[in-house]
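# What follows is a predicted protein model with its sequence.
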Amino acid sequence: MRVLLPLVVLLPVLGAALTLVLGSHPVAQRWVSVVVLSGVTATAAALLVSAASDGPQSVVLGAWPAGVGISLVVDRLSGLMLLTSSIVTLSVMLYSVGQGSTGDGERTPVSIYHPTFLTLSAGVSIAFLAGDLFNLYVGFEVLLVSSYVLLTLGGTAARVRAGMTYVVVSIVSSLLFLTGIGVVYAATGTVSMADLPGRLSGLPLAVAVGLQLVLLLAFGLKAAAFPLSGWLPDSYPTASAPVAAVFAGLLTKVGVYAIFRTQTVLFGGVSTPEVTTALVVVAVATMLVGILGAIAQNDLKRLLSFTLVSHIGYMLFGVALGSTAALGAAVFYAVHHILVQTALFLVVGLVERAAGTTSLRRLGGLGGAAPGIALLFLLPALNLAGIPPFSGFVGKLALLRAGADDGSTSAWVLIVAGVITSLLTLYAISRAWAATFWSGRATRQDPEVSPEAAAAHAHRVPPAMVAAAAGVVVVVTSLTLVAGPLLALADGAAADTLDVPGYTSTVGGLDIATADGGAENGSAENGAKTP
């Protein structure tokens, strides 16, 4: 299956080129985009199955030796994240096609939307599969450059302002990351994840921790962890519905993935109690400050943006504890959160299309006019709040149990913060649902519009948009039915990340048994494959 690894990057890159050539043929662009993203999703599923059954696998592009060429690596963690992101990008593309590509009608240059969106997909794939820090940086830059274009499509004043903020923050985070790569290379002579763990462990502890903090700062800004999260609620709500959905689902999770990978593979052997305490503080603050910000909002998009920030804290919860159970629960929660946030932003796009606004002060009574939209919002909202038996409850329960098993003071602080955040999320989401769908006010922007006119307007939501959003809601809800196997797979993904010798030997193209002078069956026990 290693031969499939480059396809998840090449397919969207070639698709982007083709859709750019077909700029004057929007129907053809849509078909190309849907077919390409379907192919990426199928390939990602095959890679995950292969990684789960045969262990981590890698391929080095361009016939360069391992450690010099571009290494693409898939294990259960990267495979699971890749498949989840592919499902999201395909679903959002179908939603975009259903509403006329971007939802902005004549204001948006559709010829630019499709190639940019496919380029974003390629950047996400590069980031998840990169076997060295520099190509992880390349993946970030590809998806960020694409996101600049997508965020400002339509050219409205609000989007341009938000885009400027987003660009400045992204440039700062990229400079931090590039600086981190430079100092890591200066200290170790390599940026390959095959070589870095051993070389970092040979550095003075203060130097290694300094390198760790630089990368944590860069990735924390990309992941919107507190106190580096202020940019997100001002950026995402201004974008069109499909763009906001894919941003909310994916972009911050790429930063979280980078934290998962570097904290376990690179710095697992050199981290200090002080760094762990700092991670605990950041996780707690991210959870609590984010959800308090959500409670204060009177706009659905901004409210969801703050909950997005808040629930990044649950993923940092698992990273801070660092055990296999905690990391597995965090991986499960990341998959759940990617899908549930995408679903909520897509449904809010339906609300905006039906009512003409997302302001809670102007919404009301939409449940009577569009009960289907009300149900589509309610299911992922309850999931986000962690109501049993939804997957959000399963993920939070797994995190809390991992914290209880740890038993330290820091773990109990995380548990208390997690429970409080979950309760406040339920309050914020319930308030938003009631104001949008349950209130007796007629849903309208203009107070003179009658309830009948509002209902008629709601029926103008294209059925294809509703179908695409409903598909994501069904996937999110179905996670409950496969929560046991998915949690087991997430635990396996955590085990892969903590198996540093297995991962680094795969990246380096070296059989573990050969490297150690042992028997050939040693490689099978560690799940490593020789490219």
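On my side now, so go ahead.
# use CA for all of it now, contacts and neighbours both
Noted.
# Which neighbouring elements make contact with the helix or strand containing S121?
S121 is part of helix 110-129 when elements are defined by DSSP states H and E. Here helix 110-129 touches helix 7-21, helix 26-54, strand 70-74, helix 76-98, helix 133-152, helix 252-261, going by 3 or more C-alpha pairs under 8 Å, 6 or more residues apart in numbering; DSSP states H and E.
# A further structure is provided below for comparison with the first:
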Amino acid sequence: MSWLVTVPVLVPLATAAATTLLQRHAAAQRVVSHLGAWALLAGALTLLAQVNSGAPARMVFGDWGEPFGIVFAVDRLSAALVLVTAVMAVACLTFQASDADPGPAHPLQLPLVHGLLAGVGGAFATADLFNLYVWFEVMLICAVGLLALGGRTDQLDGTFKYFTLNLVGTLLLLLAVGMVYAVSGHLNYGALAQALPQAPAGPVALALAGLLLALLIKAGAFPLFAWLPAAYPTLPAPLLALFAGLLTKVGAYAVLRTLADWAPRASAAWLAEALGWIAAATMLVGVLGAAYHWDMRRILAFHIVSQIGYILLAVALASPAGDAAALFYTLHHIVVKANLFLIAAMVWRLAGGYDLRAVGGLWRARPWLGVLFLVPALSLVGIPPLSGFWSKLWVLQEALAQGRLVWTAVALLVSVLTLYSMMKIWMEAFWKPHPQPGWQPPRDARLGPAWAATLMLALITLAIGLWPQALLDYALAAAGTLGGGAR
């Protein structure tokens, strides 16, 4: 039993409450928000150190014992994701202090941000299927609030699409949770791992199929991903980076936890086969959508979809190596994707827009910004020695080892098309001259916090790429504990 398992939820909730009370004191609200983010980071580091040196941290709430009480359990898998969540919170809140598309200030924005972080942390920490549903609800409520805060027509339109499609996923998730309980009598992950193999195979398969369908909607997988590119680009840059880095990864995490940790092997086998083909379609459709668009936010939003496909492909391989590759890829992608959105906002501030046809000239005016962009952009493509190279290498190695030639070919094709999208941004925003004669970047741009946040994320990407073995060893150890180490 360890109180540290409450850190991913209690720290953001306490910060959300404090910032709510400080709505009329904007400066104090910002200070408390930053303190809360750094406290979450400190707690996440401590939690990671604890679970990496011993058994998973667990706590049962109330007077009910397992498997009937509410249980938080953080193992190596969830501890790593809690840590990267805290890193994203610090980076995005730091970036918000710049004038690179921070969006209009609103007294409810920071409380909703920390409420969202609490939902993400709760989903990673819970060991109970119904409580996973509850934390998805918390994320949905806070996300809808943040999407609608600006009140612009495009924001309200995006909010409606986000809410409608995610509500379908939420209702399906609740129905699937009820079906799982009906066939097993349990919702605790550990109890499900024991009870489901003894239950009738047909009802178990139906319940798990419904559960995975709901989680794939949350992850932004094919074919129900339209809410993502419709809603995300309407957000201010720091919120967009936070959404892009975290929200779909919670759905992908839940898919991994379900198939690798407690689903019966007989059901998990055919579900993984179906998941692999869904992953291939997700990769391909996402990257084609990105290739079509000229707005940097929409290009990068569609690349969230395509990169989720890689993570789901790793999960579909249904092996310890595949599970480790899924964790490695998730951690890499959270950092890279958030950083790309933040750098796009810096381009917006300096060059005057997100539409690539209306900007240019930044390589000559701000060459270091061009270098900074290349780090996450080439990592997303998978160029060595950056983190994306190792992430894709280990996914493709395992796919080839299992003889999944079609999945491998699709993944390689998607990497080539990803290179096209990243080079389109490079050539249009940095290399070509600005379309306005005599254009110069604004001298009054306040980008110090933006540089700090993006440089921090770029250094993490470089560190993972240059020293990948430590993270790979950690990911393999995390994968080895899933399903009791039986896979």
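Received the coordinates, thanks. Model, not experiment: these values are computed from the prediction.
# Measure how buried the corresponding residue of the first structure for N131 of the second structure is and give me the count.
Counting by TM-score structural alignment, N131 of the second structure lines up with N135 in the first structure. Neighbour count for N135 of the first structure, taken as other C-alpha atoms under 10 Å: 19.
# wait, doesn't N135 of the first structure sit right on A127?
Yes - assessed by C-alpha atoms under 8 Å, N135 of the first structure is found in contact with A127 at 7.3 Å.
# Could you report the neighbour count for G403 of the second structure?
Neighbours of G403 of the second structure (other C-alpha under 10 Å): 11.
# Could you check how far it is from W390 of the second structure?
Distance of G403 of the second structure to W390 of the second structure, given as C-alpha to C-alpha, to the nearest Å: 20 Å.
# Could you do L412 of the second structure as well?
Relative to W390 of the second structure, and taking C-alpha to C-alpha, L412 of the second structure is found at 14 Å.
# can you give me the strands in the stretch 301-450 of the first structure?
Using DSSP state E, counting those that start in this stretch, no strands are found in the stretch 301-450 of the first structure.
# Now do the helices in it.
Ranges of helices in the stretch 301-450 of the first structure, per DSSP state H, counting those that start in this stretch, are 324-355, 366-369, 371-385, 391-406, 409-433.
# Now do the contacts for the counterpart of A404 of the first structure in the second structure.
Matched by TM-score structural alignment, A404 of the first structure corresponds to L400 in the second structure. L400 of the second structure is in contact with T408, counting by C-alpha atoms under 8 Å, 6 or more residues apart in numbering.
# 10 Å - rerun?
394, 406-409 (C-alpha atoms under 10 Å, 6 or more residues apart in numbering).
# Turn the helices and strands packed on helix 110-129 of the first structure into a markdown table, including distance to T358 of the first structure.
A markdown table is the format used below for these (distance: least, C-alpha to C-alpha, whole Å):
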| stretch | distance to T358 of the first structure |
| --- | --- |
| helix 7-21 | 32 |
| helix 26-54 | 28 |
| strand 70-74 | 40 |
| helix 76-98 | 18 |
| helix 133-152 | 18 |
| helix 252-261 | 23 |
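# Nearest to F317 of the first structure, out of those?
Among these, helix 252-261 comes nearest to F317 of the first structure, with 11.3 Å by C-alpha to C-alpha.
# List the buried residues in the closest one.
Going by neighbour count (16 or more other C-alpha atoms under 10 Å), the buried part of helix 252-261 of the first structure is 252-261.
# Thanks a lot, see you next time.
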